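S.K.: What follows is a protein structure lacking sequence information:
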């Protein structure tokens, strides 16, 4: 199966302990309220009015650069998950929230220009979500797996978005000492160095030092900031068309979990402590909204994506075997339609991960038949998700003709990212010149507007290489490495492209060669800036990276 569209869960390499500590530390240090979770008094943070500068010491450009540097490392972590179908679903909730925040004036022209407002997935079964500097929000698969409705998940996304739009990280820095920005950068870079060094002791020491710096700099969000994020988040989700009751339902779910023995499975409860005041105020706000009331029945697609998250968050053999049994449980007939479809979907995906394709096919067919026989048989998004899985199974079995027929019949190539990558995977498996050309054109159009989509660049590199377009292929490989944060790898590929262009030959393209020259200068300048930042923060340069 082409790397551009990894359709099926497989056994991942064991996650390095320092990188696990890195993700945990970032969630702890840059999410809200762990000081309050430890019972410490709230810091005296004055909430500025909308439009007031949060901090002269931690301006938008600094926040952007720190966020980009953290994301470069996160994208290299095996826990960073680029699952096109699940990301499409997350984006379908995230995009209207960002659009509404923009309409409400919470996103101004400067932050719109500098911040990407990107939500990404973390392959982790713990219930957590966190905001990072520069407009990034991470969502653990465990959080998706416990939500019953899209409104519950949207409430968490809206809350984290409010932390970004209200610039709570910058406010916390502004409320502390003059050196807090440098301390934040040094702390984050120390964690990144520890993760690259592969030393658990070094990572642990960095985290311990980071926690001390946080206590000194009062980096954690105050209770006032948590309530502000609740208020802003509720207004944003209501304006985006989500049911406000989703926020109180999510609070109830997390409050119930907090009464149990956590055992580390709910880090969100520690970084976002649910005080009685917060819960009560949130319920009052929900009741005051015009859309107050019970939650609508969840769409079938949410149940399927919940099942997908459950399978992908732990793709070990034992976990997959347990989930595989969902398609044969005798109690399935007594469950609601959404749960039955989710069980069949989880069983099919788990069977595919175990390479039991016959059983996976049976589960998908059973789910499609169940949907066709139900009153909700017109649920197009659910049918498309099932058909998408059927295409992935056909490609995994080495049957591109069947996959192509399903793609055409179900209309899965609709301009969305998952359909685009699925089409690319099929064209590479089919090998025909016409499908490859269509994929190259569609992918080129896509990456023109989505420069940081590493999977799309990699798919473009493979398809262009098959078509005898070596310069375009090499440049796409370089862009894929740049999107993943590997600037040295990207520069090496661009230099290889320059050498290839000088030698000439079949498939050489003067325009592509000019683009390679310009892009090489750009990435070299980025790397020089990164090395300068690291030196100022007292970090040793990365191995193998030297100034140009």
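M.R.: Alright, I've got the coordinates. Predicted model, so just to flag it, every value in this text is computed and none were measured.

S.K.: rest of the way, CA atoms for contacts and neighbours
M.R.: OK.

S.K.: Can you give me the buried ones in stretch 228-244?
M.R.: If you call a residue buried by 16 or more other C-alpha atoms under 10 Å, then stretch 228-244 has these buried ones: 228-240, 242-244.

S.K.: Quick one: residues in contact with it.
M.R.: 96-97, 99-101, 151, 154-155, 158-163, 166, 247, 282, 285-286, 289, 291-292, 295-296 (C-alpha atoms under 8 Å, 6 or more residues apart in numbering).

S.K.: List buried members of these by neighbour count.
M.R.: 96-97, 100-101, 151, 154-155, 158-163, 166, 247, 282, 285-286, 292, 295.

S.K.: Please state the offset of the helix or strand that contains residue 257 from the chain centre?
M.R.: Using DSSP states H and E, residue 257 falls within helix 245-258. Remark: helix 245-258 is offset 23 Å from the chain centroid, using C-alpha atoms, centre = their mean, to the nearest Å.

S.K.: Now do that helix: which elements does it pack against?
M.R.: helix 150-165, helix 276-288 (3 or more C-alpha pairs under 8 Å, 6 or more residues apart in numbering; DSSP states H and E).

S.K.: Next up, a structure to set beside the first:
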């Protein structure tokens, strides 16, 4: 996590994630004005050296601070168990927006989306779904084949079909080329830049100043954001038609999309400020609702159900999100002790963990593992909890099993590497490095993987590789000066002509385009 929520020069994230390189927008003066709002902030604390001490250093709390309750406060604020919150600039934080990454949730959404993307003639690997940490009900497409879904929508949706319906509608916008406003300019931008720009532009308009990075988010932001994302009514009807066709071709009922639109229908007479963002950017008409109702009523798939496994996965996804985004008291009211379902116990385990109640959390996690010994996510949660409570060595076994059961999921491998580093056992550093290399082979822009690799290479005595890894990390987190410094160090230490040496040259050129660096 980054600055403004749990991370600063003294409080890094516990499970940091990729921070993309910030693109430069030159196509519109409006984007230039918004640029201060999209400057990257370091994902983790920047240390003078490469050595990161024990877990308390990583979570930004010393033993003295823990004695005064700081550690418990941080634990309640920072969500874990493969839920990675990627924080955005201050204007985005004013909106409470950040990205969530979680292997289990991402896999669930992938299962929802794949048949729809295929029906639309899209390569599922070419469309990326991003989870936005925002309680409001919203989903939107930006930057080409990038689909953003708010946690509020996932929590509100009672069935997988409702989420699938929204996905199908948004896929209709992708397939129809309904690029709103400046989407063409954002097509090649990173997801985090897109989200920053959307909120940053709105904040800049609202504040009436170019310094949107520090602008207050005023009431006028809703208007700016709505205009940025808005589709015409014709485009909305077209996306509805395409969406129901995609659902039908995929063998999925359109009832979910109909139900979702019906939940929004009652908001049309509300003031804009009281409407869900989805309705503000996706104009709803009586004709649209009637079309969906008629189509569903006459469809042979109107009462069709998806695979029962998806209903269970949906319930677990909602339980997980709810427990990680709400206070323990709210979670225990929503998922009381009388709820003995796996989802209910899952939510309570997370709630107890976030409230620093290790024993009841571990009791529930062990129960879940006993019932589903092949479930990688329960093992992952156990490892994360143990790591968080300073039991890094104990965390490695469940995390190794989670990696095995998940077929090497990158985010879980990253967590295992973290635990191996924190274990203090130098003999496992090669294993940690192997896992990080596996992560980077799939997610090369994962800043945390580079940070951990820098630590490992330094401990193994590979100074050139350590400097290069630190340069990669700094570049990804937007610190061009640090990236240049470490790349120069790597240039001096690596064997000339090698691929790693060449990469150091690339970073130097990228951070020093005018060639001012003097290495002689």
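M.R.: Received, thanks. Because the structure is predicted, anything quoted here is derived from the model rather than measured.

S.K.: May I see the buried residues of the helix or strand hosting residue 67 of the first structure?
M.R.: Here residue 67 of the first structure, judged by DSSP H and E, is contained in helix 60-74. Going by neighbour count (16+ other C-alpha under 10 Å), the buried part of helix 60-74 of the first structure is 60, 62-74.

S.K.: Present these as TSV; the columns should include distance to residue 140 of the first structure.
M.R.: Putting the buried residues of helix 60-74 of the first structure into TSV (distance: C-alpha to C-alpha, whole Å) gives the following:
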residue	distance to residue 140 of the first structure
60	26
62	26
63	23
64	22
65	24
66	21
67	18
68	19
69	20
70	17
71	15
72	18
73	17
74	13
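
S.K.: picking up where we left off before, is it possible to get JSON lines of the helices and strands packed on helix 245-258 of the first structure that adds distance to residue 364 of the first structure?
M.R.: JSON lines is the format used below for those (distance: least, C-alpha to C-alpha, whole Å):
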{"stretch": "helix 150-165", "distance to residue 364 of the first structure": "23"}
{"stretch": "helix 276-288", "distance to residue 364 of the first structure": "39"}
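
S.K.: what about these, which gets the closest to residue 370 of the first structure?
M.R.: Across these, residue 370 of the first structure has its closest neighbour in helix 150-165 (22.3 Å, C-alpha to C-alpha).

S.K.: which part of the second structure lines up with that closest one?
M.R.: Counting by TM-score structural alignment, helix 150-165 of the first structure pairs with residues 160-175 of the second structure.

S.K.: the helices in the stretch 251-400 of the second structure, which residues?
M.R.: Listed in chain order, the helices of the stretch 251-400 of the second structure (DSSP state H, counting those that start in this stretch) span 255-265, 277-281, 286-297, 308-325, 328-334, 342-354, 358-371, 376-388, 392-405.

S.K.: Hmm, residue 87 of the first structure is touching residue 121, no?
M.R.: Yes - with contact defined as C-alpha atoms under 8 Å, residue 87 of the first structure and residue 121 form a contacting pair (7.3 Å).

S.K.: Please convert the helices of the stretch 251-400 of the second structure to JSON lines, extending it with distance to residue 139 of the second structure.
M.R.: Below are those laid out as JSON lines (distance: least, C-alpha to C-alpha, whole Å):
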{"stretch": "helix 255-265", "distance to residue 139 of the second structure": "12"}
{"stretch": "helix 277-281", "distance to residue 139 of the second structure": "6"}
{"stretch": "helix 286-297", "distance to residue 139 of the second structure": "18"}
{"stretch": "helix 308-325", "distance to residue 139 of the second structure": "16"}
{"stretch": "helix 328-334", "distance to residue 139 of the second structure": "25"}
{"stretch": "helix 342-354", "distance to residue 139 of the second structure": "25"}
{"stretch": "helix 358-371", "distance to residue 139 of the second structure": "32"}
{"stretch": "helix 376-388", "distance to residue 139 of the second structure": "26"}
{"stretch": "helix 392-405", "distance to residue 139 of the second structure": "31"}
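
S.K.: So which of the ones you listed is nearest residue 495 of the second structure?
M.R.: Per C-alpha to C-alpha, nearest to residue 495 of the second structure of the helices of the stretch 251-400 of the second structure: helix 392-405, 33.9 Å.

S.K.: now what about that closest one, what contacts it?
M.R.: Taking C-alpha under 8 Å, 6+ apart as the rule, helix 392-405 of the second structure contacts 374-380, 382-387, 409, 412-413, 415-416, 419-420, 422-423.

S.K.: try it again with 10 Å
M.R.: With contact meaning C-alpha atoms under 10 Å, 6 or more residues apart in numbering, helix 392-405 of the second structure is reached by 54-55, 373-389, 406-425, 435.

S.K.: Flag every buried residue along that helix.
M.R.: Buried, per 16+ other C-alpha under 10 Å, within helix 392-405 of the second structure: 392, 393, 395, 396, 397, 398, 399, 400, 401, 402, 403, 405.

S.K.: which one of those residues sits closest to residue 318 of the second structure?
M.R.: Within these, the smallest distance to residue 318 of the second structure is 21.0 Å, found for residue 402 (C-alpha to C-alpha).

S.K.: Now for the closest residue to that closest one other than its chain neighbours: which residues touch it?
M.R.: Among residues not flanking residue 402 of the second structure along the chain, residue 376 sits closest, at 4.3 Å (C-alpha to C-alpha, 6 or more residues apart in numbering). Going by C-alpha under 10 Å, 6+ apart, residue 376 of the second structure touches 103-104, 369, 398-407, 409, 412.

S.K.: what do you get if the cut-off is 8 Å, keeping everything else the same?
M.R.: Applying C-alpha under 8 Å, 6+ apart, the residues near residue 376 of the second structure are 401, 402, 403, 404, 405, 406.

S.K.: What of residue 196 of the second structure?
M.R.: 37, 38, 88, 89, 91, 92.

S.K.: ok, then the element right after the helix or strand that contains it?
M.R.: For residue 196 of the second structure, the host element (DSSP H and E) is helix 191-207. Once the chain leaves helix 191-207 of the second structure, the next helix or strand it forms, by DSSP H and E, is helix 221-229.

S.K.: Give me the mean deviation of the following helix or strand past that next one from the first structure.
M.R.: Remark: after helix 221-229 of the second structure, the chain's next helix or strand is helix 233-249, criterion DSSP H and E. After superposition onto the first structure, the mean distance of helix 233-249 of the second structure to its aligned counterpart is 2.4 Å, using mean C-alpha distance after the TM-score superposition for the first structure.

S.K.: Check the gap between residue 371 of the second structure and residue 385 of the second structure for me.
M.R.: Applying C-alpha to C-alpha, to the nearest Å, the value for residue 371 of the second structure to residue 385 of the second structure is 19 Å.
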